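Undergrad: predicted model and sequence below, questions to follow.
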Amino acid sequence: MTKKDPKAYWKANIRYVLILLVIWFSVSYGAGIIFKEELDSIKIGGFKLGFWFAQQGSMYVFVILIFVYVRLMNKLDKTYGYDE
């Protein structure tokens, strides 16, 4: 099977990476710092939600984004013929 346009493949790959990094940054910086005061009015397991996002939430989101990236890349690999 011939490979389709490698430049388009890497462009899509970089786009996925940038989008996922923006999501992670938004969750870690936004929820942990910018919206901390608003989120602290909600409690999870006895801890304020803003504190939880700053300490744990961004790591959980990062792990979820890894699985999302794997799924996206598997689809991209199949689309461009790199799934061998």
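TA: Cool, the structure landed.

Undergrad: when you work out contacts or count neighbours from here on, use the C-alpha atoms and nothing else.
TA: Noted.

Undergrad: and Gly57, how many neighbours does it have?
TA: Other residues within reach of Gly57 by the criterion other CA atoms under 10 Å amount to 18.

Undergrad: my guess is it meets Tyr29, correct?
TA: No - between Gly57 and Tyr29 there is no contact under CA atoms under 8 Å: 10.9 Å.

Undergrad: try it against this one:
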Amino acid sequence: MVNNNNDYWKANIALIIKCLSIWFVVSYLFGIVLVDVLNTVRLGGYKLGFWFAQQGSIYTFVVLVFYYAKSMGKIDKKFNVHEK
């Protein structure tokens, strides 16, 4: 059971790192570091860098919350620790 428990937490931490990495790229890199490069592209009349800084990172965060919940449900079922 200990090995199975370690595998469960490895899968959980890998998912967390994946989600946080995506959020970091969208919110920090796209919204701050690469804003000037992205501002050369327009999305719905707004500069893309501005959009990522103001809206894109929020939308991405909401999508990641639902993705994390769905993925954790799959991981819980895989390791048989889901709610019954």
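TA: Yep, that arrived. No experiment lies behind these values; they were computed from the predicted model shown.

Undergrad: quick check: neighbours shared by Gly57 and Tyr29 of structure 1?
TA: Both Gly57 of structure 1 and Tyr29 lack any common contacting residue under the criterion CA atoms under 8 Å, 6 or more residues apart in numbering.

Undergrad: structure 2: helices as residue ranges?
TA: Ranges of helices in structure 2, per DSSP state H, are 2-24, 35-38, 48-51, 57-78.

Undergrad: by how much does the second one deviate from structure 1 on average?
TA: Spelled out, that is helix 35-38 of structure 2. In the superposition with structure 1, the average deviation recorded for helix 35-38 of structure 2 is 1.1 Å (mean CA distance after the TM-score superposition for structure 1).

Undergrad: cool, and the last one?
TA: Following superposition, helix 57-78 of structure 2 is found to deviate from structure 1 by 0.7 Å on average (mean CA distance after the TM-score superposition for structure 1).
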